[in-house]
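**Q** Pasted the sequence and its predicted model underneath.
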Amino acid sequence: MIDGTFSDIWQAVARAEPDRLAMATPSGHRFTYGRFAREARGLAAHFSACGLRPGDRVGIVLYNRPEFLTTLFACLALGLTPVPMNFRYRSIELAALLMDSKPRALVYAASLRNLVAEATGIARGDIHLVEVTDVWTPRAHATPWAEAIAAGGALPDRAPADGEMWIYTGGTTGQPKAVRWRVVDMFRSKLFSIYDMNGLAQPASLDEAVATALQYDHAQLVNLPLAPFMHGTAMSLAINALAVGGAVLVTSSLRFDADAAVRLALQDRATQIVVAGDAVAMPFADAAERMGVTLPLVRAIVSSGMRFSTATKRRLHRLGDLTIQDIIASSEGGGFAVTVTTGVDDLPGRARLYPDAVVLDENGRPVDDRVGARGMLARSGTIPIGYFRDEEKTAAAFPVIEGVRYVMPGDWVVVEDDRHVEFLGRGSAVINSGGEKVYPDEVEEALLAHPAVRDAVVVGVPDERFGEIVAAAVVLGETDSATGDDLAAWVGGRLAAYKKPRAVVFRTGIARGVTGKIDLARLRAELMDELNERAATSP
């Protein structure tokens, strides 16, 4: 079993090839691996001088900037626990995370100063503040980033074996929970995605991992994350790229600018683009088509954990000779299965289990070799410690079955041949209508196949007769038209009758968070209000 982790490889690459490109920004700033390591050493020395010790938490409230990855580097090497936090939260929401995780330090962007000031005021913790300058007014009682990294210093030769990284999840279905990963386990769990999915042999030791990174032409993997780093997929793919000596293009913008993203991909020769399903991929495709450009150097577009429709994938495939990797994943377990398409002719594609993933039925028995069986995705081995301070939810998501500890986030699938599966949806979103289970994803996919439908989200709403009925929020194209009956008939022609939406609410848009996720509880409440109003005013 490999005995190192990300920061060990980054240090080794920095020592051997300090001039190799690690990061670049649209404004032309270039960060070599030498600079990357030097700034991480300075920040680590600053944290140590402030009294931080291994195991202490460091909150990160940054959009995609080089300082985000540098903070990760410093924390992982020292054994501090980095805790990325949602920069789009309101102050009360951010304060809740601060009170839960109790960070000793917080690295944040100056443009988010008011948010941080209000949140830290509510949380009332003794938090050392490091402010990254993206506006020019210095804040009192915070250490400027340039000062924090200026002292220099050294990093331990090897990262502590028990170092952790926390990723908050669960914000669409309840209170966010911190998933605790041992960093060494996170690295081991990603060996397939780091190496196999990039056409490389998995290393058996840290020395082999370093040798692979040094031998790999960094220009072969130039990663452009268009989802925020606080989204596990974008952060994972960025640190994976750096683990093989690649480069990361950092957008350095508080808001997603699709036109700028296309220009950056072309300007800095991106070979891998990370999106958050349709929420990012659709405007990116819009921009490329509007600009009349293709993506000749892009070899892969990657997404995970988000709705990624066939229609959007078709548009992306037409932009270049590229592969699309649509991963079924979670913060709790990483990747479980991936749908790979290499062109329009491969669509819609079929999801195939990762080598270490299994399907367990309701009794905990493996059924991934039984075609037609229904069960939940699971993994064992290198998985997280669990949720921070939530033993009940940890026990539910990380069950021990016949002496084996699994992670099971709740994704239901039907087993197909040759380790392929059909994804049905996350268990918490399943609609129980008259005793029949309806999985929103398949209804959404059917709606999106309608030529007039631009976007759609399906939820269950209460019903006296059926317990729940299928309801859909639908966005039509600007010049398109369709009625609720039209769409119900369309879905009924493709799926069982009980899966047809019994209520359709038309909207001009569907709000998604910065990670691409939808607040399903809020959307369900809004649909219920509108349907109740309809019922009250109907004859």
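**A** Alright, I've got the coordinates. Please read all numbers here as calculations on a predicted model, not as lab measurements. Residues are numbered from 1 along each chain as shown.
**Q** make it CA atoms for all contacts and neighbour counts henceforth
**A** Will do.
**Q** so where do the strands sit in the stretch 201-350 of the chain?
**A** Listed in chain order, the strands of the stretch 201-350 of the chain (DSSP state E, counting those that start in this stretch) span 222-225, 247-249, 272-274, 300-304, 323-330, 334-341.
**Q** nearest to residue 82, of those strands?
**A** strand 334-341 (17.5 Å; CA to CA).
**Q** between the closest one and strand 323-330, what angle do the directions make?
**A** Inter-element angle recorded for strand 334-341 and strand 323-330: 150 degrees (by axes from the mean of the first three to the mean of the last three CA atoms, to 10 degrees).
**Q** contacts for strand 334-341?
**A** Residues outside strand 334-341 that contact it (CA atoms under 8 Å, 6 or more residues apart in numbering) are 189-190, 323-329, 347-354, 356-357, 377-379.
**Q** quick one: that strand to strand 300-304, angle?
**A** Going by the same axes, to 10 degrees, strand 334-341 makes 140 degrees with strand 300-304.
**Q** Using ChimeraX, make a named selection holding only the buried ones among the contacts of strand 334-341.
**A** A single ChimeraX command selects the buried members of the contacts of strand 334-341 (16 or more other CA atoms under 10 Å):
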select :189,190,323,324,325,326,327,328,329,347,348,349,350,351,352,353,354,357,377,378,379
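**Q** what about stretch 186-201, distance to the chain center?
**A** Centroid displacement of stretch 186-201 relative to its chain, using CA atoms, centre = their mean, to the nearest Å, is 17 Å.
**Q** Check stretch 130-148 too.
**A** 28 Å.
**Q** now swap in stretch 225-245 and tell me
**A** That offset, for stretch 225-245, works out to 9 Å (CA atoms, centre = their mean).
**Q** what do you get for stretch 273-292?
**A** 17 Å.
**Q** and it, which residues are buried?
**A** 273-288.
**Q** Stretch 192-203 too?
**A** Quick answer for stretch 192-203 (16+ other CA under 10 Å): 192-195, 202-203.
**Q** Just the ones in helices from those residues, please.
**A** Of the positions in the buried residues of stretch 192-203, 192-194 sit in helices, assigned by DSSP state H.
**Q** circling back: closest to residue 158 among the buried residues of stretch 273-292?
**A** Scanning the buried residues of stretch 273-292 for proximity to residue 158, where the rule is CA to CA, the winner is residue 274, at 29.5 Å.
**Q** Who are the contact partners of the closest one?
**A** 223-227, 233-234, 237, 301-303.
**Q** just the buried members of those residues?
**A** Using 16+ other CA under 10 Å, the buried ones in the contacts of residue 274 are 223-227, 233-234, 237, 301-303.
**Q** TSV for those, including distance to residue 129?
**A** Shown next, in TSV, are the buried ones among the contacts of residue 274 (distance: CA to CA, whole Å):
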residue	distance to residue 129
223	30
224	29
225	26
226	27
227	25
233	27
234	25
237	28
301	36
302	34
303	33
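**Q** Residue 207: which of those is nearest?
**A** residue 237 (21.5 Å).
**Q** give the contact list for that closest one.
**A** Residues in contact with residue 237 (CA under 8 Å, 6+ apart) are 223, 225, 274.
**Q** Next up, a structure to set beside the first:
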Amino acid sequence: MGMHFNLADLFEAVADKVPEREALVCGDRRSSFADLDAGANQMAHYLAAQGVKAGDHVGLYMYNCSEYLEAMLACFKIRAVPINVNYRYVKDELLYIFDNADMVACIHHREFIPAIAEVRDAAKKLKIFVSVADETNEDLSLIGAVDYHNASESQSKARDFAERADEDYFILYTGGTTGMPKGVMWPHKNVFFAAMGGGGHFSPLGACEKPEDIRERVMENPLRGIALAPLMHGASWWYACIQLLAGNTLVLNHNRSFDGDKVWQIVADEKVHAVQIVGDAMAIPLLDSLAANPDRWDLSNVFNVGSGGAIFSEAKQDAFKKFFPNVFITNAFGSSEGGQMGMDNGSKKTASGLGNVSRTDYMDVIVEEEGKAPRHAEMGETGIFARAGYIPMGYYNDPVKTAKTFLEVDGKRWLLTGDAAKLEDDGSITVFGRGSNCINSGGEKIFPEEVEVALKAHEGIFDALVVGVADDRWGSRVSAVIQARKGIKLDLNNVQEHCRKHIAGYKVPREIHLIEELPRAPSGKPDYKTAKAFAESGKGAVA
């Protein structure tokens, strides 16, 4: 059988080259590459024995654990399609994804049995339940589940699977700032090159040209990297695959909640080299923990702090450099639909925007004008950040959203990410943020993310969201919903003076509203709808 740019094929090649090397650390459990491969083979055989076949959808409804990656690899091995289920979802969201995703099996932590029992009738094809043990004692018989390890332990560890293909796919459900989650359909080859650097992140040889090249990309001296976000999020899962396919050691945050002290203890204990976060939402508690505990941990092995999937403000990057003077900061631009669309060291070419990436034949700005065909931007124009080449097939069970997001321009298929961007005169692309959240104030376009970055550089502000509220004169005015640090009193004038040092005057918030905790969706993304309603209500207003 031939080898393909299939994630199972690629992982097996790495496992064969460094079978005894430590692949995965999660809490008390440690797995070598051979261990992880064998466990995935056993679960793959179990699923196949239950009738799961190529193209069938298997839900993964778990916290971070070794079984999560084992189960995902098991799906890949038999060409099944893993589906990430957000463990923060409540009934309506679970009903939607169980129905929309057409799952035939679900591998889940035991505590989720009652939640599954409530919604299982919405998934007509769902018949197989495999339960991963936890500290709860929920009744397996309620949904007819079998224990994960009982199911797999009697199965063969052999690799006697059918040949796979580049086009085998998986579905990444992404929860946006509005609406129900969307299932992004990624072919293996496309996501390998779009989100994982084609296996070349750590090698001077660069991206693989053929699947067999992955063996030569395995480093002699492996790095130890920790993924701090839940594996159910694309940014964390992609990072996990990047590490494993490089032959590195992946460390997972096994704690159910995000606690800065516990994270740094893991980093110290495991002698982690690279810390991968998801923007300021993780940076803030990590930095606070370092500030409150000087010299508590030996973190001398850390040389990289990287972020992807959310805003990583310059203020927070600078703060990390104070604690780690020699740290290498990486800030990746991307999305569930776009993969990794660029990475920089946090330095920006222009004063505006969130960052810059290079324009290429496969990275551009697309302009949509009413009544006209979409086109490529001219120098100096603003449009939508777009990608071609290695992109998804579309959204599962949603042809309408697929048609709006994937467009043909000059004979080439392009993905519109939804992020507003400008094609600069030097040919680079400045990314601003979600165009749908753009505030039009007196004809000036203001992107909330840019104002939020300025606000979060204020030492008294823990976190902030920026929205537009109706204004009789300007149409909309900039309003900031702020979560202040404990014991800090903020006033409008002070916040405005601070912001004027970072952004143009017309972007400065005209009002601020203090809130005890910023609203976020179950996906962890900012809930702008709730923040806007809070601002419009006048609650928490500070003069």
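**A** Received, thanks. Computed from a prediction, not measured in an experiment: that's the story for all the values here.
**Q** Just the element for residue 408 of structure 2, please.
**A** strand 406-409 (DSSP states H and E).
**Q** In structure 1, what sits opposite residue 470 of structure 2 in the alignment?
**A** Superposed on structure 1 with TM-score structural alignment, residue 470 of structure 2 falls opposite residue 462.
**Q** Tell me how many other residues crowd that match.
**A** 16 (other CA atoms under 10 Å).
**Q** any idea which element it lies in?
**A** strand 453-463.
**Q** what's the average distance of that strand to structure 2?
**A** Compared with structure 2 after the fit, strand 453-463 of structure 1 shows a mean deviation of 1.9 Å (mean CA distance after the TM-score superposition for structure 1).
**Q** So which elements touch that strand?
**A** Applying 3 or more CA pairs under 8 Å, 6 or more residues apart in numbering; DSSP states H and E, one finds that strand 453-463 of structure 1 contacts strand 431-433, helix 440-448, strand 467-476, helix 520-537.
**Q** Rebuild these as JSON lines, extending it with mean neighbour count and distance to residue 248 of structure 1.
**A** Shown next, in JSON lines, are these (neighbours: other CA atoms under 10 Å; distance: least, CA to CA, whole Å):
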{"stretch": "strand 431-433", "mean neighbour count": "21", "distance to residue 248 of structure 1": "40"}
{"stretch": "helix 440-448", "mean neighbour count": "22", "distance to residue 248 of structure 1": "32"}
{"stretch": "strand 467-476", "mean neighbour count": "22", "distance to residue 248 of structure 1": "34"}
{"stretch": "helix 520-537", "mean neighbour count": "14", "distance to residue 248 of structure 1": "32"}
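**Q** right, and the ones you listed - which one's nearest residue 156 of structure 1?
**A** Once those are compared by CA to CA, helix 520-537 is nearest, at 44.2 Å.
**Q** what packs against the closest one?
**A** Looks like helix 520-537 of structure 1 contacts strand 453-463, strand 503-507 (3+ CA pairs under 8 Å, 6+ apart).
**Q** is it true that residue 232 of structure 1 touches residue 167?
**A** Yes - the criterion here is CA atoms under 8 Å, and residue 232 of structure 1 meets it with residue 167 at 7.3 Å.
**Q** Give the residues shared as contacts by the two.
**A** residue 331.
**Q** how about residue 481 of structure 2, what's its match in structure 1?
**A** In structure 1, residue 481 of structure 2 lands on residue 473 (TM-score structural alignment).
**Q** and the gap between the nearest residue to that match once chain neighbours are set aside and residue 325 of structure 1?
**A** Of all residues not flanking residue 473 of structure 1 in the chain, residue 505 sits nearest, at 4.9 Å (CA to CA, 6 or more residues apart in numbering). Noted for residue 505 of structure 1: a distance of 32 Å to residue 325 of structure 1, by CA to CA, to the nearest Å.
**Q** returning to what we had before: taking the buried residues of stretch 192-203 of structure 1, tell me the two that lie furthest apart.
**A** 193 and 203 (12.7 Å).
**Q** Contact partners for the closest residue to residue 313 of structure 1 other than its chain neighbours?
**A** Nearest residue to residue 313 of structure 1, sequence neighbours excluded (CA to CA, 6+ apart): residue 324, at 7.5 Å. Listed by CA under 8 Å, 6+ apart, the contact partners of residue 324 of structure 1 are 300-302, 313, 317, 339-342.
**Q** do the same with residue 112 of structure 1
**A** Going by CA under 8 Å, 6+ apart, the list of residues near residue 112 of structure 1 reads residue 87.
**Q** Just say helix, strand or coil for it.
**A** In three-state terms, and counting by DSSP: H, G, I helix; E, B strand; the rest coil, residue 112 of structure 1 is helix.
**Q** can you tell me the distance between the two ends of stretch 166-186 of structure 1?
**A** End-to-end for stretch 166-186 of structure 1, by CA to CA: 11 Å.
**Q** quick one: which of the buried residues of stretch 273-292 of structure 1 sit in helices?
**A** 278-288.
**Q** In a markdown table, list these along with distance to residue 159 of structure 1.
**A** Output for these, formatted as a markdown table (distance: CA to CA, whole Å):
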| residue | distance to residue 159 of structure 1 |
| --- | --- |
| 278 | 37 |
| 279 | 36 |
| 280 | 35 |
| 281 | 36 |
| 282 | 40 |
| 283 | 40 |
| 284 | 38 |
| 285 | 40 |
| 286 | 43 |
| 287 | 42 |
| 288 | 42 |
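**Q** OK, contacts around residue 265 of structure 2?
**A** Residue 265 of structure 2 neighbours (CA under 8 Å, 6+ apart): residue 297.
**Q** follow-up on the earlier one: got the buried residues for the strand holding residue 462 of structure 1?
**A** 453-462.
**Q** Quick one: residues in contact with that strand.
**A** 429-432, 440-441, 443-444, 447-448, 468-477, 480, 509-510, 520, 524, 527-528.
**Q** what does stretch 314-328 of structure 2 give?
**A** Contacts of stretch 314-328 of structure 2 (CA under 8 Å, 6+ apart): 280, 283-284, 287, 290, 302-305, 329, 345-346, 453, 456-457.
**Q** Return the set of buried residues in it.
**A** Those would be 314-317, 319-320, 324, 327-328, for stretch 314-328 of structure 2 by 16+ other CA under 10 Å.
**Q** likewise stretch 112-132 of structure 2?
**A** Residues of stretch 112-132 of structure 2 classed as buried by neighbour count (16+ other CA under 10 Å): 112-113, 116, 119-120, 122-123, 125-126, 128-132.
**Q** So what's the gap between that stretch and the chain middle?
**A** 25 Å.
**Q** what about residue 119 of structure 2, distance to residue 255 of structure 2?
**A** 27 Å.
**Q** ranges for the strands of the stretch 1-150 of structure 1?
**A** Under DSSP E, counting those that start in this stretch, the stretch 1-150 of structure 1 gives strands at 21-24, 30-32, 57-61, 81-84, 105-109, 128-132, 143-144.
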